[in-house]
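Peer 1: only geometry, no sequence info:
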């Protein structure tokens, strides 16, 4: 794997760090894209993991694309560039969509352009009070080629999504909290502690239930109630047969008896 991504596993939690602080963790080339896609496939396939945290090394979460890569695209032909997007950065949101465990974004600093979109690909976002967010493509005469419009419209109220996408202006951490882009804030020095505490609360639950619940919440965004109810019935039928469920019932029964 490229040194762009580091993974540390501990007690059911994977911490994924974008590790190019010298580029502000920009998704600069194919090797960066492949590193993210590979990391997501690796943690999804690990049955010992229940949850993951994504953060950035250094002062930035992710600065988006690099000026060098944008310059190469500006010199290319439209048809070739279309294929570069389909076979390049668009592989990242597709990989997130296939991820079986929940992902928490610990946004430690600026999340700009594709960096904001990367945060929106995560299931939960918490942020440092020093974080900033911008869907800045329009300022460069571009659109979000990684699906940012779709992501923003499912993360924010529609008017807020339009405002961010159409102005390209940055918002700070407090505004991001007020708008619902992030669910909580932490001081910079306590951000990872906050993210790991939240991850630990998720990881404390049986792994199969965490993965099934993530899938159901994901499905609810794209499917009808009938479709999700059918999926619920199938998953719940399987969940009832697990030893983790039986053990939880035994513990709850013992607890209730001790209270009586």
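Peer 2: Noted; the coordinates are in hand. These figures come from a predicted structure and were not determined experimentally.
Peer 1: going forward, measure contacts between C-alpha atoms and count neighbours the same way
Peer 2: Noted.
Peer 1: Give me the most central residue, the protein.
Peer 2: In the chain, the centroid-proximal residue (C-alpha atoms, centre = their mean) is residue 122; its distance is 1.6 Å.
Peer 1: Check the contact between that one and residue 104; I expect there is one.
Peer 2: Yes - here residue 122 reaches residue 104: they are 5.9 Å apart, a contact under C-alpha atoms under 8 Å.
Peer 1: Use this one as the comparison:
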């Protein structure tokens, strides 16, 4: 079986491409989850990586769950407890790993992001959409619920009312509506999607990697932490940051009116 996830590194930037276009890049019924987990672990352990771009091959970003796998789960061939374990040991490991990855991840949404495919995009830090992109929290259309963390992720991005509308109706929204609802930060021409994602990744990668990683951690913790807790974390992270060579280089470059060179 061909690999689902193509891993490519150019300088400090890794591009992950879901590469099963004939099936619209599903996240179940294949090796998607273990390949994602392996790629995330590889990125975490490679200090040269400073930004990640995630996209899909073909016309879709990701169609979410595989319908044939759902047919098996609905057939009575497996018990409810077995299905529960399949979720816990399968796709539910993906939001935990991707959400907690310290390196910033840009979702370059090239086409349809449906169900778990939408939730996958929501696990990323930044979402850029092609004009061809479409989004749907479509689980209800199949008589199921968001089993991969979508009910936690989506309201934090677009608000509870809009998340409820998408979840309860399963409606499809286009890229412009996704932009108006703050689901994505920009909409670009299809041919510009990856070049713009690359430019953004390079802007991130140009900064001191320790500062970017710790800033991302604070943003993630800020979703559910109290202000006083986050301030304590910020003080600790800041104490570490002030003692790094990249901080000293930044200060020296500013005073000397030159471009800094950050080595990580």
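Peer 2: Done, it's in. Computed from a predicted model, the values in this text were never measured in an experiment.
Peer 1: quick one on the thing from earlier: look up the closest residue to whatever residue of the second structure lines up with the residue nearest to the centre of the first structure, ignoring the ones flanking it.
Peer 2: Aligned by TM-score structural alignment, residue 122 of the first structure pairs with residue 124 of the second structure. Closest residue to residue 124 of the second structure apart from its sequence neighbours, by C-alpha to C-alpha, 6 or more residues apart in numbering: residue 105 at 5.3 Å.
Peer 1: Give me the neighbour count for that neighbour.
Peer 2: The number of residues packed near residue 105 of the second structure is 25, by other C-alpha atoms under 10 Å.
Peer 1: what do you get for residue 11 of the second structure?
Peer 2: Neighbour tally, residue 11 of the second structure, other C-alpha under 10 Å: 12.
Peer 1: and the equivalent of it over in the first structure, what is it in contact with?
Peer 2: Matched by TM-score structural alignment, residue 11 of the second structure corresponds to residue 11 in the first structure. For residue 11 of the first structure, the contacting residues are 49, 203, by C-alpha atoms under 8 Å, 6 or more residues apart in numbering.
Peer 1: what does residue 180 of the first structure give?
Peer 2: 155, 156.
Peer 1: now it: how far from residue 141 of the first structure?
Peer 2: Using C-alpha to C-alpha, to the nearest Å, one gets 27 Å for the distance from residue 180 of the first structure to residue 141 of the first structure.
Peer 1: And the strands in the first structure, which stretches?
Peer 2: 5-10, 13-18, 51-56, 103-107, 111-112, 124-128, 132-134, 171-172, 184-186 (DSSP state E).
Peer 1: Looking at the ones you listed, which one is packed in the most?
Peer 2: Ranked by mean neighbour count, these are led by strand 103-107 with a mean of 28 (mean count of other C-alpha atoms under 10 Å).
Peer 1: which of the residues in the longest helix seen in the first structure are buried?
Peer 2: Identified as the longest helix of the first structure according to DSSP state H is helix 243-259. Of all the residues in helix 243-259 of the first structure, those buried under the rule 16 or more other C-alpha atoms under 10 Å are residue 244.
Peer 1: surely residue 4 of the second structure meets residue 32?
Peer 2: Yes - using C-alpha under 8 Å, residue 4 of the second structure is in contact with residue 32, at 5.8 Å.
Peer 1: quick one on the thing from earlier: let's have the strands of the first structure in CSV, adding distance to residue 202 of the first structure.
Peer 2: Output for those, formatted as CSV (distance: least, C-alpha to C-alpha, whole Å):
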stretch, distance to residue 202 of the first structure
strand 5-10, 13
strand 13-18, 9
strand 51-56, 7
strand 103-107, 10
strand 111-112, 25
strand 124-128, 12
strand 132-134, 26
strand 171-172, 27
strand 184-186, 16
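Peer 1: Could you point out which of these sits nearest residue 236 of the first structure?
Peer 2: Evaluated with C-alpha to C-alpha, these place strand 51-56 nearest to residue 236 of the first structure, the distance being 20.4 Å.
Peer 1: what angle sits between that closest one and strand 5-10?
Peer 2: In terms of direction (axes from the mean of the first three to the mean of the last three C-alpha atoms, to 10 degrees), strand 51-56 of the first structure departs from strand 5-10 by 140 degrees.
Peer 1: Could you check which residue of the first structure pairs with residue 161 of the second structure?
Peer 2: Aligned counterpart of residue 161 of the second structure in the first structure: residue 159 (TM-score structural alignment).
Peer 1: Distance-wise, check its match relative to residue 150 of the first structure.
Peer 2: Using C-alpha to C-alpha, residue 159 of the first structure is found at 13 Å from residue 150 of the first structure.
Peer 1: With neighbour numbers in mind, choose between the two.
Peer 2: Comparing residue 159 of the first structure with residue 150 by other C-alpha under 10 Å, the one with more neighbours is residue 150, at 13 against 10.
Peer 1: Can you show me the helices along the stretch 151-264 of the second structure?
Peer 2: Assigned by DSSP state H, counting those that start in this stretch, the stretch 151-264 of the second structure shows helices spanning 160-169, 175-180, 193-205, 209-222, 227-242, 245-256.
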